[in-house]
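Visitor: Turn this into a model:
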Amino acid sequence: MKSICSIVLVLSTAGTLAFTPARTPAQTPAPLATAAEHQQWGRLSNLIDDDVAVDQAQPDGMTALHWAARWNHPIAISRLVAAGQPVDAATDYGVTPLAIACRYGNLNAATALLDLGADATQQTSGDETMLMHAARVGNASLVRALIDHGALVNAKQRDDQTALMWAAEAGHADVVGVLIDNGADFRHALRSGFTAFYFAVRQGHADAAAKLLDAGVDVNDRMNPQSRSERSPRKGTTALLLAVESGHFELALQLVDRGADPNDQRSGFAPLHALSWVRRPSRGDNAAGDPPPQGSGTVGSLQFARELVARGADVNLQLTQGNYRKAKLTEKGATPMLFAAFTSDLPYAQTLKELGADIQLANVDGTTPILAAAGVGIFVADEYPGTEDQTLAMIDQIVEWGGRINDTDQHGETVVHGAAYRSFPRVVDRLVELGAKPEHWYRDNSLGSTPRQLAQGKRPGSFKPNKATVAAIDRALKAAGIEPEEWERPKKTSQY
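Guide: Coordinates of the predicted model:
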């Protein structure tokens, strides 16, 4: 999804020269424009009095009027226009004095230009309006002045964004209020599903979000993206879930207090589930793991979980949707505890347990938290959160809580299958110490693989054999008097 444009009116933006003739570097520099650039207002006045041509421009098309707008000098603007400078003169790149004044939030300069006839409806490259730039910089008085001079409140730029969206994304609640009072369409949505409200929520701007709620936005409305990309939200995402995934926990609680459903899972996930990957994002190409969102406010993630449960969130809520590919953890039926175990997030799991989480509640595959902690559901070992030490700590804690070390899911997978998926040899050793019996776990899963064969590479995806894990499994088998198999068993058909 494309985010709100962050356009800077620099003099390298593509455009067309509207009022100044072509120039060459060999021509004499423009003394009037140079005086204004250096804020030499006395010299500027003398040059005007000497009838120096006011439309002279620097090589890029900047005139004295552009510089007067940049430095917010209404007196110079008035003198230049009175002397014949066109009020909407454009540089070689299509930038007008009003565009510069709006980009910098220069109210005095913009008001002078508007009163002298500048076009409030003009657009810069990308169809961005003066109102958008004023909204983004956050000058409510300038926004009012533009509207009073005919600016179109609901005009859209090239990506279909509006001034209200720019103001909401930047967090300018007063500008949001002015725009709404003047008829801004707060329900307008992009193909990505984002409205002004969702932009405010994603950025953590509580005051702007509150303005939009006060105007009539439904706090339980959900996003309906018409296009999909890596950055697009899931269909059904609510403002509450968006706030949680962005790390804005204080704002998320405010949304609940305004009526947001803490158990809403129309996106496929509820907030307590999402908290697991917010706290422990996938590793991707980063061995240390991707950083969690920076977020905002004074409420931490664990405090948020407690506050959300106090406001009605079901700590044992099981998801009603989900994938059915055995190459990853099946989501249907999963609880927040199952996700916390899967990400080896012991502090979160302990918080959930304190709040009443059931340590044995499984998903539709029969995957219990101890199986998920061991690694059942892992696809590519080094792309999931959780170090080997963190996994060991999580397993020890679940066993202490009464988790069953010899659980088996509906696909015939055990905790040692999980450790093989994770390629964690010390986890294999610890599981055996905790009572995982080889005669129980040395078996085919629905893929036709034993834990040893999984560690050797008989598994979905591109995987290199992990010799240390194979050796750990062999030690356990030999200690139990079982001769390790050196061949693959017949393959079973399975779809991924």
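Visitor: all contacts plus neighbour counts: C-alpha atoms, from now on.
Guide: OK.
Visitor: Without its sequence neighbours, what residue ends up closest to residue 72?
Guide: Spatial nearest neighbour of residue 72, excluding adjacent residues (Cα to Cα, 6 or more residues apart in numbering): residue 109 at 4.7 Å.
Visitor: Next, the contact list for the one you found, please.
Guide: Residues near residue 109 by Cα atoms under 8 Å, 6 or more residues apart in numbering: 68, 69, 72, 73, 74, 77, 98, 101.
Visitor: Tell me if the second one really is in a strand.
Guide: No: with DSSP: H, G, I helix; E, B strand; the rest coil as the criterion, residue 69 is helix rather than part of a strand.
Visitor: thinking it is in contact with residue 106, fair?
Guide: Yes: using Cα atoms under 8 Å, residue 69 is in contact with residue 106, at 7.5 Å.
Visitor: next up, for comparison:
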Amino acid sequence: MLISADYGYLMGPSLFQIFYRLFCVNLSFVFFLLFSQSDSNASFLRAARAGNLDKVVEYLKGGIDINTCNQNGLNALHLAAKEGHVGLVQELLERGSAVDSATKKGNTALHIASLAGQAEVVKILVKEGANINAQSQNGFTPLYMAAQENHIDVVKYLLENGANQSTATEDGFTPLAVALQQGHNQAVAILLENDTKGKVRLPALHIAARKDDTKSAALLLQNDHNADVQSKMMVNRTTESGFTPLHIAAHYGNVNVATLLLNRGAAVDFTARNGITPLHVASKRGNTNMVKLLLDRGGQIDAKTRDGLTPLHCAARSGHDQVVELLLERGAPLLARTKNGLSPLHMAAQGDHVECVKHLLQHKAPVDDVTLDYLTALHVAAHCGHYRVTKLLLDKRANPNARALNGFTPLHIACKKNRIKVMELLVKYGASIQAITESGLTPIHVAAFMGHLNIVLLLLQNGASPDVTNIVTPLTSMEQRHINWRGSFKKFNLSV
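Guide: Presented below is the predicted three-dimensional model:
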């Protein structure tokens, strides 16, 4: 994933980190690793990923270690589980593959199958004794991963078989929290229903807030001899994830109940354990009326989550242009940064939200604003292949030759990701086809190394040199990795 678990978008490695690992190492060392890797181990793992049962069994009979793994710690069981190869998963388990073996990040096959929504594989793994509440290095459980991706069947099955939904990640997120944050209504409903039955009981007022049941909510908050104290205690009562009834009402856009709650003393800026306020939730959900209500009642417009997201980040990332405009009119901070230095403009660009980008630029957001890794919104749009946002940014005079911390320009990134239309657009707007990274790579080096023939040919047509050298020339790099494309070079009278 590109951007963090922002109000929780799951924080994966940054663009810079990804590109740095791929390209900012000595290419001779990369080639050494590529060609020295055990062919048999690699072929075994490829067969597992492809679901080729006969081939996998053949390798196992030939003495391959069933638990052999790649550089990330992924073994045959992990790969088969991810792709949903039910028969192969069963075969590997019967042959002794460790059901709870973990990758370098601590993910088991059950984590991986749950994240991928492979319900049948999940059932097999659980029946074979997989730890249903195993936690990865960051504290993610299989239930958390299924809830994050809205895999309803998997969520139901895991809950029915003992998954503990009160287990939180290192950042304090529970499965319910991430489902709420991602806007997965079905997963939220299932988790809330389970809350009423299991150990993590959801207070009655939260249920009323969810259903927009003002009558029930009013009865629960009715006056008695100690009305003020009791009412304020109940109205700000939290779930295990730290969500109040107002958070729940904000998620569902239930303005009537939200108004009642606020009138009875609900804290408008009450923060869940991860720093999420009701205004973050409403902005993420795109409910303009709810956002107005919370702002009118004093909601903090620059409140930040644990990851540094403001309500404007949340609205921009989700593409809610009306909420973005409302927040900007109310003075939302344009230059607010997440922990990784991402601005609302970066997030709107990443989501291909053209109208949000327009609003932000109209309110004077710097078009070449950079992250901690010196990535501009144009870098982000190029990475994602978002043509419309790329063109809008270029029309607003974004620098097509902006350099990230590792020297990568948007053109390098487009070439790496095989974004042909974006690459052509960048060249049209003046992107340098001879731009060099910190490690001496031009865009054609990157395209050749990745094997993107169409990009290579387009760069050559636009005047890129096939002979510029780093460790090897671009064409030598492509020849070494993609021998079958030799004929394509010949029509350009190029030798390798």
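Visitor: Wait, a strand at the residue nearest to residue 72 of structure 1?
Guide: No: under three-state DSSP, residue 109 of structure 1 falls outside any strand and is assigned helix.
Visitor: Now which residue in structure 2 aligns to it?
Guide: Here residue 109 of structure 1 is matched to residue 257 in structure 2, going by TM-score structural alignment.
Visitor: what does residue 178 of structure 1 give?
Guide: In structure 2, residue 178 of structure 1 lands on residue 326 (TM-score structural alignment).
Visitor: before we move on, what about residue 168 of structure 1?
Guide: Alignment note (TM-score structural alignment): residue 168 of structure 1 maps to residue 316 of structure 2.
Visitor: what's the distance between that match and residue 267 of structure 2?
Guide: Spatial separation of residue 316 of structure 2 from residue 267 of structure 2 under the definition Cα to Cα, to the nearest Å is 25 Å.
Visitor: residues touching residue 16 of structure 2, list them.
Guide: 373, 375, 404, 405, 406.
Visitor: What lines up with residue 337 of structure 2 in structure 1?
Guide: Under the alignment (TM-score structural alignment), residue 337 of structure 2 maps onto residue 189.
Visitor: number of nearby residues for its match?
Guide: Residue 189 of structure 1 has 20 neighbours, counted by other Cα atoms under 10 Å.
Visitor: just the one 10 residues further on next, same as before
Guide: Residues contacting residue 199 of structure 1 under the criterion other Cα under 10 Å number 25.
Visitor: I'd guessed it sits against residue 172; true?
Guide: No: between residue 199 of structure 1 and residue 172 there is no contact under Cα under 8 Å: 11.7 Å.
Visitor: hey, where'd the strands end up in structure 1?
Guide: With DSSP state E as the criterion, structure 1 has no strands.
Visitor: Please enumerate the helices of the stretch 1-150 of structure 1.
Guide: Secondary structure of the stretch 1-150 of structure 1 (DSSP state H, counting those that start in this stretch): helices located at 31-37, 41-49, 64-70, 74-82, 97-103, 107-115, 130-137, 140-148.
Visitor: Please dump these into TSV; it should also carry distance to residue 244 of structure 1 for every row.
Guide: Output for the helices of the stretch 1-150 of structure 1, formatted as TSV (distance: least, Cα to Cα, whole Å):
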stretch	distance to residue 244 of structure 1
helix 31-37	47
helix 41-49	52
helix 64-70	40
helix 74-82	46
helix 97-103	32
helix 107-115	37
helix 130-137	25
helix 140-148	30
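Visitor: quick one, which of those is nearest to residue 400 of structure 1?
Guide: helix 130-137 (54.0 Å; Cα to Cα).
Visitor: and the angle for the closest one with helix 107-115?
Guide: Angle of helix 130-137 of structure 1 versus helix 107-115, following axes from the mean of the first three to the mean of the last three Cα atoms, to 10 degrees, is 170 degrees.
Visitor: matching residues in structure 2 for stretch 203-217 of structure 1?
Guide: Stretch 203-217 of structure 1 maps onto residues 351-365 of structure 2, going by TM-score structural alignment.
Visitor: residues of the matching stretch that come out buried?
Guide: Using 16 or more other Cα atoms under 10 Å as the burial criterion, the residues of stretch 351-365 of structure 2 that qualify are 351, 352, 353, 354, 355, 356, 357, 358, 359, 360, 361, 365.
Visitor: now, which of those residues sits nearest residue 78 of structure 2?
Guide: Nearest to residue 78 of structure 2, judged by Cα to Cα, of those is residue 351 at 29.6 Å.
Visitor: For the closest residue to that closest one other than its chain neighbours, give its distance to residue 474 of structure 2.
Guide: The shortest distance from residue 351 of structure 2 to any non-neighbouring residue, by Cα to Cα, 6+ apart, is to residue 317 (6.0 Å). As for residue 317 of structure 2, its distance to residue 474 of structure 2 is 37 Å (criterion: Cα to Cα).
Visitor: What of residue 457 of structure 2?
Guide: In terms of Cα to Cα, residue 457 of structure 2 sits 11 Å off from residue 474 of structure 2.
Visitor: Give me the more crowded residue out of the two.
Guide: residue 474 (26 against 19).
Visitor: Give me the aligned partner of that one over in structure 1.
Guide: Checking TM-score structural alignment: residue 474 of structure 2 goes with residue 369.
Visitor: what's the answer for residue 431 of structure 2, then?
Guide: In structure 1, residue 431 of structure 2 lands on residue 313 (TM-score structural alignment).
Visitor: tally of neighbours for its match?
Guide: So residue 313 of structure 1, with other Cα under 10 Å, has 19 neighbours.
Visitor: I'd say it and residue 262 touch.
Guide: Yes: at 5.1 Å, residue 313 of structure 1 and residue 262 qualify as touching, with contact defined as Cα under 8 Å.
Visitor: Could you verify my assumption that residue 167 of structure 1 touches residue 177?
Guide: No: counting by Cα under 8 Å, residue 167 of structure 1 sits too far from residue 177 to count as a contact (9.7 Å).
Visitor: Between the two, which is the more surrounded one?
Guide: residue 167 (31 against 20).
Visitor: who's in contact with that one?
Guide: 132, 135, 136, 137, 138, 173, 175, 176.
Visitor: In PyMOL, how would I select the buried members of those residues?
Guide: Entered in PyMOL, the line below selects the buried ones among the contacts of residue 167 of structure 1, by 16+ other Cα under 10 Å:
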select buried, resi 132+135+136+137+138+173+175+176
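Visitor: which one among the contacts of residue 167 of structure 1 gets closest to residue 3 of structure 1?
Guide: Closest to residue 3 of structure 1, out of all of the contacts of residue 167 of structure 1 and judged by Cα to Cα, is residue 136, at 13.1 Å.
Visitor: Residue in structure 2 paired with that closest one?
Guide: Under TM-score structural alignment, residue 136 of structure 1 pairs with residue 284 in structure 2.
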